[in-house]
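Asker: Provided below for reference: sequence and predicted model.
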Amino acid sequence: MASSELPPSQHFVHEGRRIAYRCYGSGSRVVVLTHGLLMDNRMFTKLAPTLAERGNRVITVDMFGHGASDHPPDMEAYSMPQYGEDVIALLDHLGVAQAVVGGTSLGANVALEAVILAPNRVRALVLEMPVLENALAGRAVGVGEGMDRVGRVADHERR
């Protein structure tokens, strides 16, 4: 595939929501990349092929409300746990037992949510600019509790 060509957009339905994604490469190690707010999976058009050329199967997802995924007008339809659930449902849909999950900005928070929801499904995290101004703000939105769980999972994995 030429670097300017995108793989075809595919989709699956999770809890009535149409979620779009693209697949690059066919390696045994799976990397799922989640984009930032108001972006879509095209933000990874340079990174995804590069990772695929290095033997990875890379999946870029359009989070609910972005890109080719469903865009309901009701703001109550969106939540961070739902975004994390969609990532795990994507792994289920593709028959992937475990993946490296990464993201930028909002996508980094989605990756954190995925590991909180299903720590055994996330092999590693790649986080760029998670949306946290400081620890107090993170605690206010419930991230502190989730990070405590991530820390406990990491401690357990080291044993």
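Answerer: Done, it's in.

Asker: can we go C-alpha only for contacts and neighbour counts from here?
Answerer: Will do.

Asker: who are the contact partners of Q98?
Answerer: The neighbourhood of Q98, defined by C-alpha atoms under 8 Å, 6 or more residues apart in numbering, consists of V30, L91, N120, R121, V122, R123.

Asker: are any of these buried, and which?
Answerer: V30, L91, R121, V122 (16 or more other C-alpha atoms under 10 Å).

Asker: tell me the secondary structure of Y21, please.
Answerer: Secondary structure, DSSP: H, G, I helix; E, B strand; the rest coil: Y21 is strand.

Asker: state the distance from the nearest residue to it once chain neighbours are set aside to V141.
Answerer: Closest residue to Y21 apart from its sequence neighbours, by C-alpha to C-alpha, 6 or more residues apart in numbering: V61 at 4.2 Å. Computed as C-alpha to C-alpha, to the nearest Å, the V61 to V141 distance reads 24 Å.

Asker: how about the strands in the chain?
Answerer: Remark: strands assigned in the chain by DSSP state E are 10-14, 17-24, 29-34, 56-62, 99-104, 122-128.

Asker: buried ones in the shortest one, by neighbour count?
Answerer: When neighbours are counted by 16+ other C-alpha under 10 Å, the buried residues of strand 10-14 are found to be H11, F12.

Asker: what are the contacting residues of that strand?
Answerer: R18, I19, A20, Y21, R22, S69, D86, A89, L90, H93.

Asker: tell me who's in contact with the first one.
Answerer: Meaning R18. H11, F12, F64, S69, D70.

Asker: second one coming, line it up with the first:
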Amino acid sequence: MRLHTRTWGAGDRVALLIHGIMADHRTWRRVGPALAARGLRVIAVDLRGHGATARGDYSARLFADDLVETLPTGAEVAVGHSLGGLALSLAVERLAPRRAVYSDPAWHLPGPEQGFGGPEALAAAKTLSREEITAMNPRWEAVDVGIELETLAVWDENTAFGLASAFGADLLPARPVVPSLVQLAEPSPMISAPDAAELARRGFEVRTVKGAGHTIHRDDFDGFIASLDGWI
């Protein structure tokens, strides 16, 4: 499936931005212009079932295949957040960016044994109110809360059920296909301390943004950018 995209900047050096579940390209409203100001042409997608992209069947593999169908190969850097990080890890060999950044990637989605209700609980986020989003993300700017409401309104919550097999599964990549940074929230709901140590053992660089929530680029934009030193 060809994905809807949003581009900032121009030129031959390309950065790719891949959002998490429930979001779309608008989650990168500050990141896109910041990378464009560094001379990059920044392309952000709306994954299938999100934003202006069509609906369809859903699975991690399909999300990855869509990235390969839509995005250019050989980008300077590719950044994937949460579900976007999972999809990127399944597409990275085919996309062949020079570097990859996985921002709190969904490689170990919590299941019922971790006290999370699985895809049903995730799909229920469709009806979150402004007050609930604000309470869950106290460090977000008001504009990001508004964008979240807008993206939830157009999000197909069935995407959550397409990821049912991922809940409780260990999806840590065996190795970094390209030089790769794993950027973690503190604490990360996706990557435990043992997972982080194992990723480092497998050859990933792991950096934690102190005090940041899962959506690091919204929770602490300056910390997010600082954490990318040497990777952007």
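Answerer: That came in fine, so what should we check first? Since the model is a prediction, treat every value here as computed from it, not as a measurement.

Asker: after superposition, what's the TM-score here?
Answerer: Put the two chains on top of each other and the TM-score (TM-score structural alignment, normalised by the length of structure 1) is 0.67; 124 aligned residues with a C-alpha RMSD of 2.7 Å.

Asker: one step back: tell me which of the contacts of R18 of structure 1 is nearest to A108 of structure 1?
Answerer: F64 (15.0 Å; C-alpha to C-alpha).

Asker: give me the aligned partner of the closest one over in structure 2.
Answerer: Taking TM-score structural alignment, F64 of structure 1 has R48 as its aligned residue in structure 2.

Asker: returning to that earlier point: between V61 and V141 of structure 1, which one's more packed in?
Answerer: Between V61 of structure 1 and V141, counted using other C-alpha atoms under 10 Å, the more crowded position is V61 (30 against 10).

Asker: so who does the more buried one touch?
Answerer: Counting by C-alpha under 8 Å, 6+ apart, V61 of structure 1 has contacts I19, A20, Y21, R22, V32, L33, T34, H35, D40, N41.

Asker: let's go with 6 Å and repeat that
Answerer: If you count contacts by C-alpha atoms under 6 Å, 6 or more residues apart in numbering, V61 of structure 1 has them with Y21, T34, N41.

Asker: counting neighbours, which of those comes out on top?
Answerer: With neighbours defined as other C-alpha under 10 Å, the most crowded of these is T34; it has 30 neighbours.

Asker: counterpart of that one in structure 2?
Answerer: T34 of structure 1 maps onto I18 in structure 2, by TM-score structural alignment.

Asker: quick one: its match and L83 touch, right?
Answerer: No - between I18 of structure 2 and L83 there is no contact, the gap being 8.3 Å when judged by C-alpha atoms under 6 Å.

Asker: and the aligned residue in structure 2 for V101 of structure 1, how many neighbours?
Answerer: Using TM-score structural alignment, the partner of V101 of structure 1 in structure 2 is A78. The number of residues packed near A78 of structure 2 is 28, by other C-alpha under 10 Å.

Asker: just A37 of structure 2 next, same as before
Answerer: 14.

Asker: what of L122 of structure 2?
Answerer: So L122 of structure 2, with other C-alpha under 10 Å, has 17 neighbours.

Asker: next, count neighbours for the closest residue to it other than its chain neighbours.
Answerer: Closest residue to L122 of structure 2 apart from its sequence neighbours, by C-alpha to C-alpha, 6+ apart: A160 at 6.2 Å. Using other C-alpha under 10 Å, A160 of structure 2 has 20 other residues around it.

Asker: ok, now Y78 of structure 1?
Answerer: Neighbour count for Y78 of structure 1, taken as other C-alpha under 10 Å: 14.

Asker: alignment lookup: it to structure 2.
Answerer: Aligned by TM-score structural alignment, Y78 of structure 1 pairs with Y58 of structure 2.

Asker: can you tell me what A114 of structure 1 aligns to in structure 2?
Answerer: Checking TM-score structural alignment: A114 of structure 1 goes with A91.

Asker: list the contacts of its match.
Answerer: A64.
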